[in-house]
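>>> what follows is a predicted protein model with its sequence.
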Amino acid sequence: MSSRDLLLALVVIVVWGLNFVVIMTGLQHMPPLLMGAMRFALVVFPAILFVKRPQVPWRWLLAYGLTISLGQFAFLFSAMAVGMPAGLASLVLQSQAFFTLLFAAMFIGERVRVANLLGLVVAAAGLSMIGMQVDRIMTLAGFLLTICAASMWALGNVITRRIGKVNLVGLVVWGNLVPALPFLALSWWLEGPAAIKGALSGFGLESMLVLVYLAFGATLLGYSIWGRLLSRYPASQVAPFSLLVPVVGLTSASLLLGDRLGQWQMIGAVLVMLGLLINVCGGWALDRLRSRAAAA
């Protein structure tokens, strides 16, 4: 990977890792579902006027928008609003890698390798250890909602694979045409007109900066660069960078929000990271070992 692309990959990791601190900041001023509606409205407009619609049937755009956008962020924003710390959210959300593995095997027949299963077991042990520490620095509802967010992200990943090669920026922009109105309807129904009115009447510069970061930084910039890297390099070379997202998330939450993990949660976090590492790199390592054994 060239030094320029390496720098771009690190930019994405930092942007996505800081994303969780930004979300927590936004939740101080806006209810979660309203924040989702405003985020995706800003993603779509005015970008949709300049970005060509990808050659994808509308049903797949709908499925993409309802899972990776509406489902993932409705659950994630709600999880953080009801007691999921930003740093832990960045870590637990990475369980999407294993949900993607399971859903891809179930729905599109992808093969599951031994390394994938080993990584799944190790990460599941870590998540269980984190989950058993509820009511100390997180709520059970927050933990479970984050798991739901990870599963929706995974379904979106499988839908993206089913769609195949497509302009990722176009998919992000046009796919996000879907969630804004459902987010607003859910906000009206679950959060109520009074909460919406209060958030809009108190809307200030900090709220605007949060939405700009979420829409243009985490979504348009992040996915555009990530898609560029995936188009230029093998997924096995790009995917390991995603392991750094929870590292940035946990570090930034500790420095900027004062989040602290207990001893058992720290051990659980290490196990989750180890499981992710085995899932991403384990197959490559096993192949190298087999090659060396065959050569010997």
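Right, received. Where do you want to start? Numbers count the residues shown, from 1 in each chain.

>>> CA atoms for contacts and neighbours, from now on please.
OK.

>>> what's near enough to touch the spatially closest residue to residue 42 that is not a sequence neighbour?
Closest residue to residue 42 apart from its sequence neighbours, by C-alpha to C-alpha, 6 or more residues apart in numbering: residue 215 at 6.0 Å. Taking C-alpha atoms under 8 Å, 6 or more residues apart in numbering, we find residue 215 in contact with 39, 40, 42, 43.

>>> now those in JSON lines, with neighbour count, distance to residue 69 and secondary structure?
Below are those laid out as JSON lines (neighbours: other C-alpha atoms under 10 Å; distance: C-alpha to C-alpha, whole Å; DSSP: H, G, I helix; E, B strand; the rest coil):
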{"residue": "39", "neighbour count": "24", "distance to residue 69": "10", "secondary structure": "helix"}
{"residue": "40", "neighbour count": "25", "distance to residue 69": "8", "secondary structure": "helix"}
{"residue": "42", "neighbour count": "19", "distance to residue 69": "13", "secondary structure": "helix"}
{"residue": "43", "neighbour count": "24", "distance to residue 69": "11", "secondary structure": "helix"}
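
>>> neighbours around residue 267, how many?
16 (other C-alpha atoms under 10 Å).

>>> now do residue 190
Neighbours of residue 190 (other C-alpha under 10 Å): 11.

>>> okay, it and residue 65: tell me how far apart.
20 Å (C-alpha to C-alpha, to the nearest Å).

>>> please apply the same query to residue 173.
Taken as C-alpha to C-alpha, the span from residue 173 to residue 65 is 10 Å.

>>> ok, residue 78 next?
18 Å.

>>> those two: who's more crowded?
More neighbours surround residue 65 than the other of residue 78 and residue 65, with 24 against 21 (other C-alpha under 10 Å).

>>> this is the comparison structure:
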Amino acid sequence: MSPRHLALAVGLAAVWGYNFVVMQVGLRHFPPLEYAGLRFAMAAFPALLFAGRPGVAWRWVLGVAATLGVGQFGLLLVGMRAGMPAGLTSLVLQVQALFTVVFAVTLLGERLTARRVLGLAVAFAGLAIVAVDFGVSGPLGAFLLCVAAAAAWGLGNVIQRHAAPPDSLRFMIWVSAFSAPPLLLLSLLLEGPLVLSSPAEGWLSLVYVAFISTLGGFGVWGWLLRRYDASTVAPYTLLVPVFGMSSAVLMTGEPLSWPRVLAAVLIVFGVLYAGTQPRGRSALSPFWWRRDGR
């Protein structure tokens, strides 16, 4: 990867890491399901008018919208609203890569190697440390909601890998369009009337997550994947919790205890170890879908 593209990959990780702090700000002004619905509505329109068809069967768009859009972000934002801090959330969500492996093995019949088993064990040990550490000082239910969000993301990854969309940005626009209505309907049913009189801070948060993190982020992601193998690009997503936790410490004063640092090391190492293979073997990354869809 060239230095310019390397900087682009690291910058994307920074954008996605800082995204958690921005979402925490937005949740001060919007209920979580409404916030998720508005995020996807803004990401879809008016971009949908210029995107063209998604390039895959509609069932795959609906499947990813249900798992990644409604499932992941619905559970994630409810968990954050319930007390899960931004930096720790960015770390816990990385276990989506491990859920991706589990679902790929159980649903697609992929081979579970000893290397992946060891990586899974190490990463889940880190997750257990987070559960114990956060369970002492925060609501365990919020933590479990974020773990469930990671599981929904992992299932969405498997569906998206199987669909193998030719253009990740266009696909994400359609996923956003199908995610927004059910999230907003759930918000009306569970959270009451929509809150549209938020101060500028709330709307600026939505602008960031919809246009910079979602459209801009997935646009850059797809551009990189068209130039490099997924196994080259995907490991840079492991920098997301680094930026997420550091930005939360610097901007919100979120505490960073030694157990959380140890957990971060274990989770990142476990995910990276499970997602790579020794030189000379074919690597199947759990971070994202394979470019050939098989």
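Good, I have the coordinates. Everything numeric here is computed off the predicted structure, so don't read it as measured data.

>>> burial count for residue 242 of structure 2?
Neighbour tally, residue 242 of structure 2, other C-alpha under 10 Å: 20.

>>> which residue lines up with it in structure 1?
Correspondence of residue 242 of structure 2 to structure 1, assessed by TM-score structural alignment: residue 247.

>>> which of the contacts of residue 215 of structure 1 are conserved in structure 2?
Retained in structure 2: 39, 40, 42, 43, out of the contacts of residue 215 of structure 1 (criterion both residues aligned by TM-score structural alignment, their matches' C-alpha atoms under 8 Å).

>>> for residue 233 of structure 2, pull up the helix or strand it's in.
helix 230-233 (DSSP states H and E).

>>> that helix corresponds to what range in structure 1?
Going by TM-score structural alignment: helix 230-233 of structure 2 matches residues 235-238.

>>> ok, average deviation of the matching stretch from structure 2?
Here stretch 235-238 of structure 1, set against structure 2 after superposition, deviates by a mean of 1.4 Å using mean C-alpha distance after the TM-score superposition for structure 1.

>>> would you mark the buried spots in that stretch?
With burial defined by 16 or more other C-alpha atoms under 10 Å, the residues of stretch 235-238 of structure 1 counted as buried are residue 238.

>>> off-centre distance for stretch 74-90 of structure 2?
Chain-centre distance of stretch 74-90 of structure 2: 12 Å, with C-alpha atoms, centre = their mean, to the nearest Å.

>>> kindly apply the preceding question to stretch 135-148 of structure 1 instead.
For stretch 135-148 of structure 1 - counting by C-alpha atoms, centre = their mean - the centre lies 16 Å from the chain centre.

>>> quick one: buried residues of it?
138, 139, 140, 141, 142, 143, 144, 145, 146, 147, 148.

>>> just checking, the second one touches residue 80?
No - taking C-alpha atoms under 8 Å as the contact criterion, residue 139 of structure 1 and residue 80 are not neighbours in contact, 9.6 Å apart.

>>> secondary structure for the buried residues of stretch 135-148 of structure 1 - can I get that in TSV?
Shown next, in TSV, are those (DSSP: H, G, I helix; E, B strand; the rest coil):
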residue	secondary structure
138	coil
139	coil
140	helix
141	helix
142	helix
143	helix
144	helix
145	helix
146	helix
147	helix
148	helix
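
>>> returning to that earlier point: out of the kept ones among the contacts of residue 215 of structure 1, which one sits closest to residue 100 of structure 1?
residue 40 (23.4 Å; C-alpha to C-alpha).

>>> contacting residues for the nearest residue to the closest one once chain neighbours are set aside?
Distances taken as C-alpha to C-alpha, 6+ apart put residue 180 closest to residue 40 of structure 1, at 5.4 Å, once the chain neighbours are dropped. Applying C-alpha under 8 Å, 6+ apart, we find residue 180 of structure 1 in contact with 36, 37, 38, 39, 40, 41, 70.

>>> from these, which ones fall inside helices?
Members of the contacts of residue 180 of structure 1 lying in helices (criterion: DSSP state H): 36, 37, 38, 39, 40, 41.
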